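A.B. asks: sequence below, structure please.
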Amino acid sequence: MTDRKLIHIVDDEEAIRRSASFMLKTSGYAVETWSSGVAFLKEVRHAEHGCVLLDVRMPEIDGLEVQKSLVERGVTMPVIILTGHGDVSIAVRAMKMGAVEFIEKPFEKAVLVGAIEAAFERIAAADGASARAADARMILGALTPRERDVLEGLAQGLPNKTIAYDLGISPRTVEVHRANLMTKLDVRSLSDALRIAFAAGMGV
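C.D. replies: Down below sits the predicted model:
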């Protein structure tokens, strides 16, 4: 992945695409423009990951429908909603679906760049979390099924006796599994073991 920050501008108004594109390119961003939500959705699977500037009012399919479709397809690019109409209900719906920001046209450069930087911080945080989760799942692969069961119980905050009862084994056996899994995970404290378990999605 390159270091350049890519912005996808999805807006049916050519003047907006041109001016926003120029503003962002001069601020050091890479830009791709799309003249409709339909065109963007058609290519989104192959599009480079970046931040999406999405106009609300567009023919064929509006911005909120595009955003909803992205969510349904599991596309994790952060979205900033643009609108020429100060419509609070649209803002609320967009934010509920995970939009980073909601900006009214005409927008100031500082406001737009601030929202874009927040979007890229979200990408970095998500990348970090998914990398940690992948690492944790790989580390947990070294455990036996029973050791995983014990760790799951610990991640749920259960005491040894309860874990033993739930698994139909003795508390002493739970202690043995617990000691073994800590050795395999190469951790010294329970909190370190739990950090790995939580990163892998256990204890939910």
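A.B. asks: okay, CA-based contacts and neighbour counts for the rest of this
C.D. replies: Will do.
A.B. asks: how far away is residue 177 from residue 170?
C.D. replies: Residue 177 is 11 Å from residue 170, where distance means C-alpha to C-alpha, to the nearest Å.
A.B. asks: who's more crowded, these two?
C.D. replies: Using other C-alpha atoms under 10 Å, the more surrounded residue of residue 177 and residue 170 is residue 177, with 20 against 14.
A.B. asks: to compare against the first, here's the next sequence to fold:
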Amino acid sequence: MNSDQARVFIIDDESDVRAALSMLIRSIGLEVETFSNALDFLVSYRPQWSGCIVADIRMPGMSGLELQEKLNAMGADMPLIFISGHADVPTAVRAIQEGALDLLEKPFSDQRLLDKVQSAVRRDLERRAEIAVRGQLQQRYAALTPREREVMTAVVAGKMNKVTAHELNLSTRTVELHRANVMEKMQAGSLAELVRLAQMLELDESGPA
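C.D. replies: Predicted coordinates:
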């Protein structure tokens, strides 16, 4: 099983529901993994998994809400879509407040579920791509010297080189050299791009968030 490939994880105690949902979701080219209970999924779960979860909200043993609570405690951010034949309003509200993407009440149309699943998978892939980009940016930022970081902070704050030179007790030429090094190491082709990268890193005067 390729851990990098996006999949839909179906968790439902009814075998006929698992089979029907699997067939439906595979019909649009997505990989599917099924689990008959929430505990089995939780034991098998790996942080590198990508895709989304489709789970019944009421199941014997660990309920869907309990699963959601444990996943949240683990910091797992995979989108979660609940399905239910008898969800009351407080349960639905709690599920959404705790971060569920949606709660679909049975009977729901095949297309509605497919739309939600495709949206959830796309959202998860985009989130993971952003995390990967941020990780690369953090590596670039870590390669800067302390002085280069000071200069970068000044540059993205819009300070002129001579002002930065005065504040850091450097020559303007030295600031220019540090600035050029920052642009190269951060792989920024322009000042606007450097500012954008700093925003992605959530830089403040003390460094990345």
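A.B. asks: who touches residue 103 of structure 2 in this structure?
C.D. replies: 81, 82, 83, 84, 92, 95, 96 (C-alpha atoms under 8 Å, 6 or more residues apart in numbering).
A.B. asks: select only the buried ones of those in ChimeraX?
C.D. replies: A single ChimeraX command suffices to select whichever of the contacts of residue 103 of structure 2 are buried according to 16 or more other C-alpha atoms under 10 Å:
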select :81,82,83,84,92,95
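A.B. asks: and the contacts of residue 103 of structure 2, which two are furthest apart?
C.D. replies: 84 and 96 (13.6 Å; C-alpha to C-alpha).
A.B. asks: on that earlier part again, so can I have JSON lines of the contacts of residue 103 of structure 2 showing secondary structure and distance to residue 30 of structure 2?
C.D. replies: What follows is the contacts of residue 103 of structure 2, written out as JSON lines (DSSP: H, G, I helix; E, B strand; the rest coil; distance: C-alpha to C-alpha, whole Å):
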{"residue": "81", "secondary structure": "strand", "distance to residue 30 of structure 2": "16"}
{"residue": "82", "secondary structure": "strand", "distance to residue 30 of structure 2": "18"}
{"residue": "83", "secondary structure": "strand", "distance to residue 30 of structure 2": "19"}
{"residue": "84", "secondary structure": "strand", "distance to residue 30 of structure 2": "22"}
{"residue": "92", "secondary structure": "helix", "distance to residue 30 of structure 2": "27"}
{"residue": "95", "secondary structure": "helix", "distance to residue 30 of structure 2": "25"}
{"residue": "96", "secondary structure": "helix", "distance to residue 30 of structure 2": "25"}
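A.B. asks: quick one: name whatever helix or strand follows the longest helix along structure 1.
C.D. replies: Scanning structure 1 for the helix with the most residues, using DSSP state H, yields helix 109-140. Sequence-wise, the next helix or strand downstream of helix 109-140 of structure 1 (DSSP states H and E) is helix 145-155.
A.B. asks: which residues are contacting the helix or strand following that next one?
C.D. replies: Next helix or strand after helix 145-155 of structure 1 toward the C-terminus (DSSP H and E): helix 160-167. Applying C-alpha under 8 Å, 6+ apart, the contact partners of helix 160-167 of structure 1 are 149, 150, 153, 154, 170, 171, 173, 174, 175.
A.B. asks: out of those, which one sits closest to residue 134 of structure 1?
C.D. replies: residue 149 (19.2 Å).
A.B. asks: the closest one: how many residues sit nearby?
C.D. replies: Count around residue 149 of structure 1 with other C-alpha under 10 Å applied: 17.
A.B. asks: and for the closest residue to it other than its chain neighbours, the neighbour number?
C.D. replies: Of all residues not flanking residue 149 of structure 1 in the chain, residue 167 sits nearest, at 8.0 Å (C-alpha to C-alpha, 6 or more residues apart in numbering). Other residues near residue 167 of structure 1 come to 15 when the count uses other C-alpha under 10 Å.
A.B. asks: what of residue 58 of structure 2?
C.D. replies: Every residue meeting other C-alpha under 10 Å relative to residue 58 of structure 2 is counted, giving 19.
A.B. asks: for it, give its distance to residue 65 of structure 2.
C.D. replies: If you go by C-alpha to C-alpha, the gap between residue 58 of structure 2 and residue 65 of structure 2 works out to 8 Å.
A.B. asks: ditto for residue 54 of structure 2
C.D. replies: 12 Å.
A.B. asks: got it, and residue 145 of structure 2?
C.D. replies: 47 Å.
A.B. asks: and the two? which has more neighbours close in?
C.D. replies: Taking other C-alpha under 10 Å, residue 145 of structure 2 and residue 65 do not tie; residue 65 has more neighbours (22 against 13).
A.B. asks: any idea which element that one lies in?
C.D. replies: helix 64-74.
A.B. asks: that helix vs structure 1, average offset?
C.D. replies: When structure 1 is superposed, helix 64-74 of structure 2 averages 1.3 Å from its matched positions, counting by mean C-alpha distance after the TM-score superposition for structure 1.
A.B. asks: could you measure from the residue nearest to the spatial centre of structure 1 over to residue 65 of structure 1?
C.D. replies: Among the residues of structure 1, the one closest to the centroid is residue 126, at 4.5 Å (C-alpha atoms, centre = their mean). Note on residue 126 of structure 1: its distance to residue 65 of structure 1, by C-alpha to C-alpha, is 24 Å.
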